[in-house]
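# compute the structure for the input listed below.
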Amino acid sequence: MDFILDRSSKTPLYKQIATYIENGISTGEFSPDVPLPSERHLAKELLVNRSTVVAAYDELQSLGIVERIKGSGTHISTDIWGISDKRIPNWGRYVEDGSFLPNLPLVQKIRTETQNNGMINMASGELAADLFPSEQLHSIFKESPFEEYLGYDHPQGNVDLRDTISKHLSAYKGISIDTASILITSGAQQALHLIVQCLLKPGDAVAIEDPSYAYSLPLFKSAGLRTFLLKSDKNGIDPEEIVALHKKHRIRMVFVNPDFQNPTGIQMSLNRRKRILEISSDYGIPVVEDDPYSITAFDGNVASSLKRMDTNGNVLYISSLSKIVASGLRIGWVVGPKKVIQRLADAKQQVDFGHSIFPQWVAHTFVGSRQFDEHINKIRQQLETRRKTLAQALTHFLGEKAAFIEPDGGIHLWCQLHVDVDEFQLLDESLKRGFAFVPGSIFGESKGFVRFTYGRSKRADIWEGISRFAKALQYLQETNRSSDDR
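This is a model prediction of the structure:
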């Protein structure tokens, strides 16, 4: 046998064996008329345990490539060859080999579990249904029925919507920008994907906050980027860490979420914002500012964004309506230099031929109306009330077992547990009791933290949800105590 296992490879031995056999079937090395090598024979030839060969055959059987016949051994599946000697594609292998990586298994699990009826969902980063502006939209639709042409629109997005977004940015955030510097995207996440795919290349080094939502995204790995973490404190990241990382790794781009950051709720200090812009100018490092939450400031005072202070065009600014109107609208935007926006727009056209006109019309009509101001005032009040309810519930049910800082805006609260439990076991126990949250390690290297999204649940559900969480935590403590006593 010419095949030699690569024991230094990160690919498990059983997968190497499965690939070897599959390739041998493709090339005709293994005949469909003769049983495949026995488990014992193959284990002896390759100097591995028989269980390794069993695992390889199990995988091939699960993919429909081989079949086990008791007393006769392992054979090439008749479904693979059939009477015409044609093969079925190995879809399992295709799924594994694609360059676009899947979400983390834990993220997939949370999304699946939160679809269950009766689940109190404080994991999903969105607004609760009762915060959706349904009455305002019904009123608008009555007064201004949709009469637009449902054809392809401008590559950068509907001109009317971009004009409305330009006025919105000026009125709420003090950012002066013309419509040619705006690209409408399918939420903020598409904007991030376009930036990563169009402006960076495999091997480039980028800096992201730790903890941060960006840490949970596989898009950086899919693009072959090297990510480096910037630790945060109560004032946000330390800008000098960007300098240190750049000198060592030549950082090509920095990703930050300065206002009511996801997951910590931190608001970056003004001095640190200014210093980031200085560093960006000194070293020529672009900054991507993700700003989904600043407008939710409970006191109505929206902080000065990096983009507002950017005089050199170093900042790419991303925002959306997902956290302030409705996630299902899928309306986001990115603001930047015109040549960058044109490049991103060209890539978006290749992906989806531009954004659907109907949600753009809804966004333009609503954001440009007086009802939008009323809605923003409402969600500020409601979110502050729900944050207070969450803080009260945590204090009541957990007491000294948890510590947290109440954010002044946004939809998330970052909580540190003073109890030594496995956060994944805690999630499992909580899900069993009908409560979902997000373990802190999804967002970075910090352990012993959890994120609760108070914007996603009604006040009564928040109280009940934390009660369920506390019971799950208590159960794990008692279980661990019992194990230690044995």
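
# for the rest of this, base every contact and every neighbour count on C-alpha atoms.
Noted.

# so which helix or strand takes in the most far-flung residue of the chain relative to its centre?
Distance from the centre of the chain peaks at Gly71, with 49.3 Å (CA atoms, centre = their mean). Using DSSP states H and E, Gly71 is not contained in any helix or strand.

# where is the longest strand in the chain?
When the chain is parsed with DSSP state E, its longest strand is strand 226-233.

# and stretch 464-477, what's buried?
Of the residues in stretch 464-477, Gly465, Ile466, Ser467, Arg468, Phe469, Ala470, Lys471, Ala472, Leu473, Gln474, Leu476, Gln477 count as buried by neighbour count, 16 or more other CA atoms under 10 Å.

# what do you get for stretch 413-421?
Neighbour-count burial for stretch 413-421 [16+ other CA under 10 Å]: Leu413, Trp414, Cys415, Gln416, Leu417.

# how about the helices in the stretch 351-486 of the chain?
Taking DSSP state H, counting those that start in this stretch as the criterion, the stretch 351-486 of the chain carries its helices at 357-367, 370-398, 423-432, 459-485.

# dump those to TSV, plus distance to Asp282.
As requested, the helices of the stretch 351-486 of the chain are exported to TSV (distance: least, CA to CA, whole Å):
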stretch	distance to Asp282
helix 357-367	37
helix 370-398	37
helix 423-432	41
helix 459-485	46
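
# so which of these is nearest Leu316?
The closest of the helices of the stretch 351-486 of the chain to Leu316 is helix 357-367. By CA to CA, the value is 21.4 Å.

# compare with the first, here's sequence two:
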Amino acid sequence: MVWKPDRNAKTPIYKQIVEYIELGISSGEFSADSVLPSERNLAKELDVNRSTIVAAYEELQSLGIVERKKGSGTRVSTDIWGISRKRIPNWGRYVEDGSFLPNLPLVQRIRSEVQKNDLINLASGELSSDLMPTDQFRQILSNQPFLENLGYDHPQGNEVLRDTISTHVKEYKNIHTSPSSILITSGAQQALHLIVECLLKRGDAVAIEDPSYCYSLPVFQSAGIRTFLLPVDEHGINPDDLIALHKKHRIRMVFLNPDYQNPTGSILHLSRRKRILELSTEFGIPIIEDDPYSLTSYNGEVNPTLKSLDTNGNVLYISSLSKIVASGLRIGWIIGPPQVIQRLADAKQQVDFGHSVFPQWVASQFLGSEHFTNHIDMIRSQLKLRKDVITSSLKEFTCNQVDFYSPQGGIHLWCRVNPSINEYQLLEESIKNGVAFVPGSIFGSKKGYIRFTFGRGEPKDISKGILRFAEALRSLR
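Reported below is the predicted structural model:
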């Protein structure tokens, strides 16, 4: 065999081998029922690992091109063109070739690890069960009769819930809107997905924060969207950076998380908010404001959202109950111009025929009751307690070897470790010790950072988790 795989090509070597053998069979170089080289011999001839040949032969077998029998080797199928031949779908190829990209392997690994009961989870961005209003929900279900129609609801979501949300955002965030400008979604994640899929096209340039949760999402890459980074400091992004990006790349949309930003916990300064809105109007760039955390401010003061300052209708506003009530309720919303909301609602209906009726009813009852105000007060005090526990534990157990920005709200702590320490090795050692966090590079371009999430753990577990982390840190240092 004269042919050799191209090691510089983007196509995996095993796929190159598959393509070469397929071509050889179709050209007659490998005739029907001929025996192909053994795995070991072909691996030696092509100077590749035997596992590469195994992968190639297995794919050829799944395509029905070759037959493999233990002790007899691998043969070209005698009935390769037969119409009666039964073939097994090559599910591996389907999985690899799908247009919607999977999560990063490390993200998948962390999600798998945190399912273990003996591991302290400082990675997942959600509230612990004791911070969720379970008793209040039981009371609502006991006292309020459920009289809603269980058929398909309005494409934009239940009108009573949308009316409740319009009252809620006016009272808590000074956002004036109407039910016709609201779309109920399955959390903020679906809202982001709908916006990317419906309002952008392949090749468009968007600006996202660096670091940011958006950076970790494959939805942009799946849709062929080009992302450009806006560095985040303690006061959020710098509007001048947006000007520079737009001049160079003609930015079509900006994604921002202004309050207690994930992962840094920073707050976008009021003067910067106003300047960004000015630039949005000057350049005609829509702003996507993702606001899951503003009501978690520990002192009870809620910063003016971009949407509340928006007088021109340039902001699409996203929020949800996931980070302040219960992640499993799956209630989020988008507020924007009616024509945009109708477009997104049409897409959502194509996917799921509208949101589930029952959680919408529960959410409306809870948001419109006195329970909500009491619950938010409790959330603020409990999250501040957990933030104090994690920051004091880091100071005590790591001997000030970890720098961090202490947030004034939210559920995340952004930490800087010694740059010489590999954050992935640190994660592996920490998991061995029984605690998980998220390496900072998942969220952006900066190295030597990690994110702890303290909303999910009880105070005693948070302290124990940081002690385990400190032991892992010492073992590497």
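
# returning to what we had before: which of the buried residues of stretch 413-421 of structure 1 fall within strands?
Cross-referencing these against strands under DSSP E gives Leu413, Trp414, Cys415, Gln416, Leu417.

# so who does the third one touch?
Under the criterion of CA atoms under 8 Å, 6 or more residues apart in numbering, the contact partners of Cys415 of structure 1 comprise Ala402, Ala403, Phe404, Ile405, Phe449, Val450, Arg451, Phe452.

# one more: the second one?
Residues touching Trp414 of structure 1, when contacts are defined by CA under 8 Å, 6+ apart, comprise Pro263, Thr264, Gly265, Phe404, Ile405, Phe449, Val450, Arg451, Phe452.

# how about the last one?
Counting by CA under 8 Å, 6+ apart, Leu417 of structure 1 touches Lys401, Ala402, Ala403, Gly448, Phe449, Val450.

# can I get the ones in strands among the buried residues of stretch 413-421 of structure 1 in JSON lines with distance to Ala171 of structure 1?
Output for these, formatted as JSON lines (distance: CA to CA, whole Å):
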{"residue": "Leu413", "distance to Ala171 of structure 1": "28"}
{"residue": "Trp414", "distance to Ala171 of structure 1": "30"}
{"residue": "Cys415", "distance to Ala171 of structure 1": "34"}
{"residue": "Gln416", "distance to Ala171 of structure 1": "37"}
{"residue": "Leu417", "distance to Ala171 of structure 1": "40"}
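
# re earlier: which of the contacts of Trp414 of structure 1 are still contacts in structure 2?
Contacts conserved in structure 2 for the contacts of Trp414 of structure 1, using both residues aligned by TM-score structural alignment, their matches' CA atoms under 8 Å: Pro263, Thr264, Gly265, Phe404, Ile405, Phe449, Val450, Arg451, Phe452.

# the nearest residue to the fourth one once chain neighbours are set aside and Asp58 of structure 1: what is the separation?
Here the nearest residue to Phe404 of structure 1 in space, its sequence neighbours aside, is Cys415; by CA to CA, 6 or more residues apart in numbering that works out to 4.8 Å. For Cys415 of structure 1, the distance to Asp58 of structure 1 (CA to CA, to the nearest Å) stands at 43 Å.

# pull out the buried residues from the contacts of Cys415 of structure 1.
With burial judged by 16+ other CA under 10 Å, the buried subset of the contacts of Cys415 of structure 1 is Ala402, Ala403, Phe449, Val450, Arg451, Phe452.

# show me what contacts the nearest residue to Gly125 of structure 2 once chain neighbours are set aside?
Excluding the flanking residues, the one nearest Gly125 of structure 2 by CA to CA, 6+ apart is Thr453, at 6.1 Å. For Thr453 of structure 2, the contact set (CA under 8 Å, 6+ apart) comprises Leu122, Ala123, Ser124, Gly125, Ile411, His412, Leu413, Phe437.
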